[in-house]
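> Below are the sequence and a predicted model; questions follow.
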Amino acid sequence: MTATTLATAPRELILLANATDVLGGVTAWTHQMARLFAAHGHRVQVVGIHEAELKLTLPEPPAYPVTALYPSHPPTPWRPRSPLAYFDLRARRREAARVADKRRAVAHLSEIFRAAGPGALVIVTQVWPMEWVLEADTAGLRLIGMSHESYEYSKRCHRFRWIKNSYPQVDRWLTLTQEDADAWIAEGFDNVGALPNALGALPELPSPRTEKTVASIGRLDDQKGIDLLLESWSLMAAERPDWRLRIYGAGQDAAALKKQCTALGLDGSVEWMGRTDDVAGALAASSVFVQSSRGEGFPLALMEAMASAVPCAAFDCAPGVREIITDGEDGLLAPPGDTAALADRLLRLTGNPRLRDTLGDRARVNVQRYSEAEILRRWHELFELLDR
């Protein structure tokens, strides 16, 4: 499909995220969709609340406007904890400055919205930016709210309250799976739908699966569960002395995780690769992919591994994971947080070349149901629905 054969009229689209440049899957998804929409004739811009410190490297410079409302993460609101705190003049001045900065940011966002004109679509890719959207001038716009995490993961944190307060006010509220959509409908929402992430380009050649390497790719933070992965690896490393675990990623927990690795006696079999901008290369050099997350939405890294024909072992931590992987057919799932079970799945994959080949080849075929063309078609159906 090209811009000349677009199934829907060209539109003004604004994708709004926490940050436009932060290292992470939502940022990668935001720019993937922005490129896809722009390539098919839509007028696109990407807006972030703030610029990030730990930045994502994009595959190519954006061919669409990218704006950050703040140069760095804005401070949280000041809440006095006692009557005496009201006499803290420094705190009051900082709060006054924060309020003034937010007023300017909202005014800037309103200018962007007004310039887009009536009928423009604002796709709020994460929940936090709704704080600014709801204060901005959205007259004549259509609002689509999204969450890139599962219902259960949202319910365990403050974002559950944010969604309950903000997303009844959007025209359409999108989860990544129908299972999650049904859970939110049970919470009383009547504007919920489901739209999965899109797979990027399929690698021309699959991984040869010749290296005795297991790969993990993701941020080094609590959500990604690298501490759980290290525990699992410690249960199996002695049985696979010729295999290596390569951990790709950066994040705030890096030092603590490396300390844990040493304490578990794994320094000889675990390689800390740092962040990578060559995911395809990392997967091509791997024979197994592992995902140990505590929570996920619709993980791009998992889809990328499957597209490279790398068989996957993962915690069944979210509907998106079990929608992507069919256990025993194109990957192996373990109960969430069960490190012994994850070790078992890794032992099965590392010890059985025929199983690796079978699951990897099926994965490469099955994951193509999330092709960019198919997901774009579903987005266009949604745009047409919102016009009615």
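Looks like it arrived, so ask away.

> contacts and neighbour counts: CA atoms only from here.
OK.

> Now the top helix by length along the chain: buried residues?
Counting by DSSP state H, the longest helix found in the chain is helix 89-116. Of all the residues in helix 89-116, those buried under the rule 16 or more other C-alpha atoms under 10 Å are 92, 95, 98, 101-102, 105-110, 112-114, 116.

> same deal with stretch 344-352?
Judged by neighbour count (16+ other C-alpha under 10 Å), stretch 344-352 contains these buried residues: 344-347, 349-350.

> could you pull out the helices for the stretch 51-200 of the chain?
Secondary structure of the stretch 51-200 of the chain (DSSP state H, counting those that start in this stretch): helices at 89-116, 130-133, 151-155, 159-166, 178-186.

> Which among those helices is found nearest to V124?
Proximity to V124, assessed across the helices of the stretch 51-200 of the chain by C-alpha to C-alpha, is greatest for helix 130-133 (7.1 Å).

> What is the closest one packed up against?
Packing partners of helix 130-133 (3 or more C-alpha pairs under 8 Å, 6 or more residues apart in numbering; DSSP states H and E): helix 89-116.

> at 10 Å instead, please
Other helices and strands packing on helix 130-133, by 3 or more C-alpha pairs under 10 Å, 6 or more residues apart in numbering; DSSP states H and E, are strand 12-19, helix 89-116, strand 121-124, helix 159-166.

> Other residues contacting it?
The contact list for helix 130-133 (C-alpha atoms under 10 Å, 6 or more residues apart in numbering) reads 16-18, 49, 102-103, 105-107, 109-110, 113, 122, 124, 136, 143, 145, 162-163, 165-167, 169-170.

> Helix or strand: which one has G320?
G320 belongs to helix 319-324 when assigned by DSSP states H and E.

> Following the chain past that helix, name the next helix or strand.
Counting by DSSP H and E, what follows helix 319-324 is strand 332-334.

> ok, second structure coming up, stack it against the first:
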Amino acid sequence: MRIVYLVPSIANEGGVARVLSTKANYLVQKLGHEVHIVTQNKGNVPLFYHFDAAIFLHDILLTGTPFAFLWSYQKALSVIFKKIQPDCIIVADNGLKGYLVPWLFPTKTPILFESHGSKFIQEQASKNTFFGKLTYRFLILLKIFCAKKFDTFIVLSEASLQEWKLYNALVIPNPLATIPVKKANLQSKKVIAVARNTYEKGLDRLLPIWQKTSLANPDWTLEIYGNQVTNGTLLQLAKALQIENSVRFYEPVKNIEAKYQEAAVVLMTSRSEGLPMILLEAMAVGLPAIAYDCPCGPRAIITEGENGFLIPDGNENVFIAKLTLLLQNVALRVQMGNNASKITAKYDLETVMLQWQNLFETVAKK
């Protein structure tokens, strides 16, 4: 089967690129499919994750006004589709153009949407005005309308299924690329967070939490790994909060599993998530997790009080209290860490890819 993925970029350390590398490699190596990945504006160089040499990489240049942008997108993809003659098209693009693909390309070829984010995802703070609120509401309704046009709309969890409420939706979670052999011993005094420095990922919400937590736990350190975390904005905020001595900022590293193994707790303060690989991979190593109950990924992974704490979104005081509890209670960390590592069975690579293979066989019959 010839499978084409449409994704803005795979030249980054993000969760979508991580998952796509795992799945695309499996599709060509284990299942014998022909896989093509179409990115935009040099979105496939340089690659952060490994993509098998048998995978075909394409890139298209998109510039200009929104209308010129869409016209260029439609024209370039038409040329690629005509050449490849795909049996299945998978859109992994949360941008508006991703939702418009079935309208831009009326075709009998099955078009699937792979949703890696919340329906309510916001890449920047919305304007608190009547027009700003109206625009936000309109975009959500437009997403829902367009989502119904896809042959199948794949979501990553039951929580996401409830969020979208679509008749054509199907749950297939992200897989773990590997099952960790070495687990964290949870004895270090390091807390870890992994996220790019964007509004959506909410690192600006994490630093004030750490400021208050570190007052009672001065011997602990927070390590933050991610794209643009070493730029001026977070450093300035850390200095303003007077926590620059207890926070360390690092650019992305390929062997993030080793960093999880050195930590004792993993934190997430995102404003929205799909099914965050950061939590899956950290908890697989045995880290208890604390995350805001944002829409809607963390609640699909964290079982409150068993493998971590799910905090009411934006409730800083509860977050601080639960974090302090874990930092000061080794036995509780170990208990929750042991429970956290049990999630690996649900996200086993072979199991997840069997679900994808079954879906491909189903859409091929249609």
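On my side now, so go ahead. Small disclaimer: the values here were computed from a predicted structure and weren't measured.

> Next, the contact list for the equivalent of L325 of structure 2 over in structure 1, please.
Counting by TM-score structural alignment, L325 of structure 2 corresponds to R348 in structure 1. By C-alpha under 10 Å, 6+ apart, the contact list for R348 of structure 1 reads 313, 332, 342, 355-356.

> of the helices of the stretch 51-200 of structure 1, which approaches L199 of structure 1 most closely?
The nearest among the helices of the stretch 51-200 of structure 1, by C-alpha to C-alpha, is helix 178-186 at 18.0 Å.

> which helices and strands sit right next to that closest one?
Helix 178-186 of structure 1 sits against helix 151-155, strand 172-175, strand 192-194, helix 319-324, with contacts defined as 3+ C-alpha pairs under 10 Å, 6+ apart.

> highest average neighbour count across those?
Most buried of these, by mean neighbour count (mean count of other C-alpha atoms under 10 Å): strand 172-175, with a mean of 24.

> now, which of the buried residues of stretch 344-352 of structure 1 sits nearest S286 of structure 1?
The closest of the buried residues of stretch 344-352 of structure 1 to S286 of structure 1 turns out to be T350 (C-alpha to C-alpha; 11.1 Å).

> now the aligned partner of A159 of structure 2 in structure 1, nearest residue through space, not along the chain?
Using TM-score structural alignment, the partner of A159 of structure 2 in structure 1 is E179. Spatial nearest neighbour of E179 of structure 1, chain neighbours left out: P319 (6.4 Å); criterion: C-alpha to C-alpha, 6 or more residues apart in numbering.

> Does the one you found touch D182 like I think?
No: in this structure P319 of structure 1 lies outside contact range of D182 using C-alpha atoms under 10 Å: 11.3 Å.

> Nearest to S207 of structure 1, out of the helices and strands packed on helix 130-133 of structure 1?
Nearest of those to S207 of structure 1, taken as C-alpha to C-alpha: strand 12-19 at 32.6 Å.

> That closest one vs structure 2 - mean distance after superposition?
The superposed strand 12-19 of structure 1 is, by mean C-alpha distance after the TM-score superposition for structure 1, a mean 1.1 Å from where its aligned residues fall in structure 2.

> what's the first helix or strand past that strand going along the chain packed up against?
Once strand 12-19 of structure 1 ends, the next helix or strand along the chain (criterion: DSSP H and E) is helix 25-39. Helices and strands touching helix 25-39 of structure 1, by 3+ C-alpha pairs under 10 Å, 6+ apart, are strand 12-19, strand 43-50, helix 300-307, helix 372-387.

> Distance to G328 of structure 1 and mean neighbour count added to these, as JSON lines?
Shown next, in JSON lines, are the helices and strands packed on helix 25-39 of structure 1 (distance: least, C-alpha to C-alpha, whole Å; neighbours: other C-alpha atoms under 10 Å):
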{"stretch": "strand 12-19", "distance to G328 of structure 1": "36", "mean neighbour count": "24"}
{"stretch": "strand 43-50", "distance to G328 of structure 1": "39", "mean neighbour count": "22"}
{"stretch": "helix 300-307", "distance to G328 of structure 1": "14", "mean neighbour count": "26"}
{"stretch": "helix 372-387", "distance to G328 of structure 1": "25", "mean neighbour count": "15"}
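
> quick one: Q29 of structure 2 and S21 touch, right?
No: taking C-alpha under 10 Å as the definition, Q29 of structure 2 is not a contact partner of S21, at 11.8 Å.

> joint contacts of the two?
Common neighbours of Q29 of structure 2 and S21, counting by C-alpha under 10 Å, 6+ apart, are 52, 55.

> which of these two has more neighbours?
The residue with more neighbours, out of Q29 of structure 2 and S21, is S21; 20 against 14, by other C-alpha atoms under 10 Å.

> Kindly state which residue of structure 1 is aligned to I172 of structure 2.
Taking TM-score structural alignment for the superposition, I172 of structure 2 sits opposite L195 in structure 1.

> Then Q335 of structure 2?
The alignment partner of Q335 of structure 2 in structure 1, by TM-score structural alignment, is T358.

> so what's its match closest to, chain neighbours aside?
With sequence-adjacent residues excluded and distances taken as C-alpha to C-alpha, 6+ apart, T358 of structure 1 is closest to D330, at 7.7 Å.

> cool, and N168 of structure 2?
Nearest-residue entry for N168 of structure 2: T152, 5.2 Å, with adjacent residues in sequence omitted and distances by C-alpha to C-alpha, 6+ apart.

> ok, the one you found touching K366?
No: applying C-alpha under 10 Å as the test, T152 of structure 2 and K366 come out as separate, 11.8 Å apart.

> Now the common contact residues for the two.
Joint contacts of T152 of structure 2 and K366 (C-alpha under 10 Å, 6+ apart) are P110.

> that older thread, possible to save the helices and strands packed on helix 25-39 of structure 1 as a markdown table with distance to A255 of structure 1?
Shown next, in a markdown table, are these (distance: least, C-alpha to C-alpha, whole Å):
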| stretch | distance to A255 of structure 1 |
| --- | --- |
| strand 12-19 | 25 |
| strand 43-50 | 26 |
| helix 300-307 | 23 |
| helix 372-387 | 37 |
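
> Would you tell me which of those gets closest to D242 of structure 1?
Among the helices and strands packed on helix 25-39 of structure 1, helix 300-307 comes nearest to D242 of structure 1, with 21.8 Å by C-alpha to C-alpha.

> which residues in structure 2 does the helix or strand that the closest one is followed by align to?
Once the chain leaves helix 300-307 of structure 1, the next helix or strand it forms, by DSSP H and E, is strand 312-315. Using TM-score structural alignment, strand 312-315 of structure 1 lines up with residues 289-292 of structure 2.
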